[in-house]
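# Just a sequence and a predicted model for now, questions to come.
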Amino acid sequence: MAYNIAVIPGDGIGTEVVSAVRPLLDEAADREGVSLSYTGFDWGSQRYLEEGSMMPADGVDTLRGYDAILLGAVGHPEIPDHVTLRGLMLPIRKRLDQRVCERPSVLYEGVESPLRGYEGGDIDFVIFRENTEGEYADVGGREHQGFDHELAVQSAVFTREGTETVVRAAFEAASEREENLTNVTKSNAQAYGMVLWDEVVADIAEEYPDVTVERLLVDAAAMDLVRRPEEFDVLVTSNLFGDVLTDLGAIIAGTMGLAPSANLNVDGTAPSMFEPVHGSAPDIAGEGIANPLATVLSGAMLFEHLGEAAPAARLRETVQEQLADPNAPRTLDLGGNAGTEAVVTDLEARL
């Protein structure tokens, strides 16, 4: 099989990790009889600084013709984050109907969690985050700017269809894993959108009688992810809560440098997008020391979504093998002193 992949390296270390990892993805694909062809798009903060927009007006439509999208990272210290996010990532997620964000957190053998007493295999859960509406809906506005009575209104939007989409994806995953699902909400304080959310979870739970459902308020969930992370399997939550909890999940599993993600169009009507969670990290950009493993694992998710289980498994197994080897090169976030290229070179030798 041959697949056409749109590549948006983006900003900061995004360009470095994507450049380093692409040959590894090609090799994993080749060994399993799969081929990838890439089209690169230099969209991002530099384009914004030069032309006033993160991507061209027809950018999202251009992406529709590809089988998948690989994104490096977005963000620049000279541009407010809401500008970069709303100028690139959110339009792609929304207009390509990527309603489900899937973010696994795995504590691998050989990786130390900041939570004492945990070892590889103890922590292994996945968070399903609603990805196109909720608290990130572009509904609201500002009035009377510059005056003492200035105000801002930001509305969260929860649709039954959007909620059902991510909740059903989470139940499907739970039924294939350990049959445990945690619904993370805040319906005691948000009595409309979040109550609808809880009702949808309860309705869909009836279709999955073998899945045990736990309900947690988001503040309790944040506490329990630290207190008892080994008990979680699949969590489902809203856009904002998912954004926060997945960063927490990445850190308790060792480092943001191991956190992949998938922005999924579950209907197959448009391409899905895969990206490391770590961001553009401008403080280390250009130094060649960024951890490439989150991008490698995002590549594994990309292959899996395309139905190519063999290269996905090969990449994951290679990462696991490297992390378990105390003599393997490691980047600074994993306690080593190796650079990006050294880690990728070692992975290539292990494929």
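Received the coordinates, thanks. Since the model is a prediction, treat every value here as computed from it, not as a measurement. Numbers count the residues shown, from 1 in each chain.

# contacts, neighbours, all on C-alpha from now
OK.

# Once you drop chain neighbours, what's closest to Gly141?
Once flanking residues are discounted, Gly141 sits nearest to Val153: 5.4 Å by Cα to Cα, 6 or more residues apart in numbering.

# I'd like the distance from the strand or helix carrying the one you found to the chain centre, please.
Using DSSP states H and E, Val153 falls within strand 151-154. Computed by Cα atoms, centre = their mean, to the nearest Å, the chain-centroid distance of strand 151-154 equals 28 Å.

# before we move on, what about stretch 56-67?
Counting by Cα atoms, centre = their mean, stretch 56-67 comes out at 20 Å from the chain centroid.

# which residues are contacting it?
Stretch 56-67 has contacts (Cα atoms under 8 Å, 6 or more residues apart in numbering) with 3-6, 69, 91-92, 95-96, 270-272, 306.

# For the stretch 251-351 of the chain, which segments count as helices?
293-305, 309-324, 340-350 (DSSP state H, counting those that start in this stretch).

# What are the buried residues along stretch 295-314?
Buried residues in stretch 295-314, counted by 16 or more other Cα atoms under 10 Å: 295-303, 305, 308, 310-314.

# again, but for stretch 243-261
Buried residues in stretch 243-261, counted by 16+ other Cα under 10 Å: 243, 245-261.

# And the spatially closest residue to Ala250 that is not a sequence neighbour, how far from Asp67?
Take Ala250 and drop its neighbours on the chain: the residue closest to it by Cα to Cα, 6+ apart is Met256, 5.2 Å away. From Met256 across to Asp67, the span is 27 Å (Cα to Cα, to the nearest Å).

# another one to put next to it:
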Amino acid sequence: MAKTKTIAVLAGDGIGPEVTAQARRVLEVLELDIAFEEAPVGGAAYLAAGHPLPPETLALAARADAILFGAVGDPRFDGLERALRPEQAILGLRKELGLFANLRPARLFPGLEDASALKPEVARQIDLMILRELTGDVYFGDKGRGFTHTGLREGHDLMRYDEVEVARIARVGFEMACRRKRVLHSVDKANVLETSQLWREVVNEVARDYPAVKLIHMYCDNAAMQLVRAPGQFDVIVTGNLFGDILSDQASMCAGSIGMLPSASIRAWTGENGLYEPIHGSAPDIAGQGKANPCAAILSSAMLLRHSLDLDAPALRIEAAVEAAIAGAARTPDLGGTLSTTAMGDAVLAAL
């Protein structure tokens, strides 16, 4: 008899609980053998337990088969020391669970051409995967504040990668490219950064094991330009933490709205303890107003089924239901419509 799978629901702050609730509704209606366990994270956890990632929440995440994550961030806690700010929860989860590979698919759903910042004929080209390294780069490097020898305030953030970190994310990128169109763009800034020169060297070394994949190196500034000029040239993009953060948000607006893009944070090709979340933030300015688009969270639940539970058929059903709801003119405010968060969830459920 198959073991019931456990999904840790870490809804977080702002609109996190609102969109996560809709994703959970969709999973529940599929009547799969899964159980949900909730725990606070981010600002909500700080209020409840004095820390954005309490030991109990981390323990649940570590033993769960997958994590459905909402969002963290609350301006009320901006004055706290860095270690206690809500955003440290997601950084801590990535580090403690070894979630170094972030999958961020971006494609334009038919009917959302007008929501894209691009011309419709350009926007229709978008169907790509951005693979972002998650546990290195300036986000985790040495950082601090101080003063220059003349007394001026200064800050520093160390960008660093070692060859093992680069090789493992590169290998995930090549494996992903093998399953798609066999084209991999590696994005760096090797013309000015030593870190990127190492990145490029190691990616070239890994490429020898994947002769069937066409490898193209591209500077990050050029990649940003090409994403809006000719996005159809991209299929899989592999890049570091900082560049991936920026480019994936840019891709979301090319595809219509940041409210449409899901993500998965995993350990290479094993989905054990994978973390699934919309790429948008907690959006405290609209929290509690029912304006948030739940599609990214719902699509994240599809990625959860596919990568962590090996359930591709129900994942495809969810994705098809979102596409059908969009095709049926279901729109939240970010897409130019008037549907509430719950009503958009209703539209997806109806299509499902």
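Everything's here; your move. As the structure is a computational prediction, the values presented were derived from the model and not from experiment.

# TM between them?
Once superposed, chain against chain, the TM-score is 0.92 (TM-score structural alignment, normalised by the length of structure 1); 343 aligned residues with a Cα RMSD of 2.0 Å.

# you'd agree the residue nearest to Gly141 of structure 1 is up against Ala137?
No. Using Cα atoms under 8 Å, Val153 of structure 1 is not in contact with Ala137, being 11.9 Å away.

# Counting neighbours, go ahead and name the busier of those two.
More crowded of Val153 of structure 1 and Ala137, by other Cα atoms under 10 Å: Ala137, with 17 against 9.

# The more buried one pairs with which position in structure 2?
Matched to structure 2 by TM-score structural alignment, Ala137 of structure 1 sits across from Phe140.

# how about the strands in structure 2?
Counting by DSSP state E, structure 2 has strands at residues 5-12, 34-38, 66-71, 101-107, 127-133, 143-147, 153-157, 183-188, 214-219, 236-239, 262-267, 270-278.

# Make JSON lines from these and add distance to Phe174 of structure 2 to it.
Conversion of those to JSON lines gives the following (distance: least, Cα to Cα, whole Å):
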{"stretch": "strand 5-12", "distance to Phe174 of structure 2": "29"}
{"stretch": "strand 34-38", "distance to Phe174 of structure 2": "32"}
{"stretch": "strand 66-71", "distance to Phe174 of structure 2": "24"}
{"stretch": "strand 101-107", "distance to Phe174 of structure 2": "13"}
{"stretch": "strand 127-133", "distance to Phe174 of structure 2": "10"}
{"stretch": "strand 143-147", "distance to Phe174 of structure 2": "32"}
{"stretch": "strand 153-157", "distance to Phe174 of structure 2": "29"}
{"stretch": "strand 183-188", "distance to Phe174 of structure 2": "7"}
{"stretch": "strand 214-219", "distance to Phe174 of structure 2": "9"}
{"stretch": "strand 236-239", "distance to Phe174 of structure 2": "9"}
{"stretch": "strand 262-267", "distance to Phe174 of structure 2": "15"}
{"stretch": "strand 270-278", "distance to Phe174 of structure 2": "15"}
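
# who wins for proximity to Ala324 of structure 2 among these?
For these, the distance to Ala324 of structure 2 is smallest for strand 101-107, at 14.7 Å, taking Cα to Cα.

# Does the closest one pack against any helices or strands, and if so which?
Strand 101-107 of structure 2 sits against strand 127-133, helix 241-254, strand 262-267, with contacts defined as 3 or more Cα pairs under 8 Å, 6 or more residues apart in numbering; DSSP states H and E.

# how about 10 Å then?
When contacts are defined as 3 or more Cα pairs under 10 Å, 6 or more residues apart in numbering; DSSP states H and E, strand 101-107 of structure 2 packs onto strand 127-133, helix 163-179, strand 236-239, helix 241-254, strand 262-267, strand 270-278, helix 295-307.

# quick one: contacts for the residue nearest the centre of structure 1?
For structure 1, Ser261 is the residue whose C-alpha lies nearest the centre (Cα atoms, centre = their mean; 2.5 Å). Contact partners of Ser261 of structure 1, counting by Cα atoms under 10 Å, 6 or more residues apart in numbering, are 101-105, 126-127, 246, 273-278, 294-295, 297-299, 301-302.

# Which position in structure 2 pairs with it?
In structure 2, Ser261 of structure 1 lands on Ser263 (TM-score structural alignment).

# Settle this for me: Ser155 of structure 1 is touching Gly140, isn't it.
Yes. At 5.7 Å, Ser155 of structure 1 counts as touching Gly140 under the criterion of Cα atoms under 10 Å.

# Neighbour count: those two, which is higher?
Taking neighbours as other Cα under 10 Å, Ser155 of structure 1 and Gly140 compare with Ser155 leading, 13 against 10.

# Could you find the counterpart of that one in structure 2?
Counting by TM-score structural alignment, Ser155 of structure 1 lines up with Leu158 in structure 2.

# now that match: how far from Arg200 of structure 2?
As defined by Cα to Cα, Leu158 of structure 2 lies at a distance of 19 Å from Arg200 of structure 2.

# go on, Cys254 of structure 2?
27 Å.

# Repeat that for Thr150 of structure 2.
For Thr150 of structure 2, the distance to Arg200 of structure 2 (Cα to Cα) stands at 37 Å.

# Among those two, which residue is more densely surrounded?
Arg200 (20 against 6).

# Hmm, Glu341 and Pro23 of structure 1 touching each other?
No. Judged on Cα under 10 Å, Pro23 of structure 1 makes no contact with Glu341 at a distance of 11.2 Å.

# Show me which of those two is the more surrounded one.
Glu341 (20 against 14).

# And that one, what's its match in structure 2?
So Glu341 of structure 1 corresponds to Thr342, using TM-score structural alignment.

# and if you look at Val17 of structure 1?
For Val17 of structure 1, the residue aligned by TM-score structural alignment is Val19.

# Do I have it right that its match meets Val26?
No. Using Cα under 10 Å, Val19 of structure 2 makes no contact with Val26, being 11.2 Å away.

# who touches both of the two?
Common contacts of Val19 of structure 2 and Val26, defined by Cα under 10 Å, 6+ apart, comprise 298, 345.

# So between the two, which is more surrounded?
Using other Cα under 10 Å as the criterion, Val19 of structure 2 and Val26 rank with Val19 on top: 29 against 21.

# what's the distance between the spatially closest residue to that one that is not a sequence neighbour and Leu309 of structure 2?
In space, and not counting its chain neighbours, Val19 of structure 2 is closest to Pro294: 4.5 Å by Cα to Cα, 6+ apart. According to Cα to Cα, Pro294 of structure 2 and Leu309 of structure 2 sit 22 Å apart.
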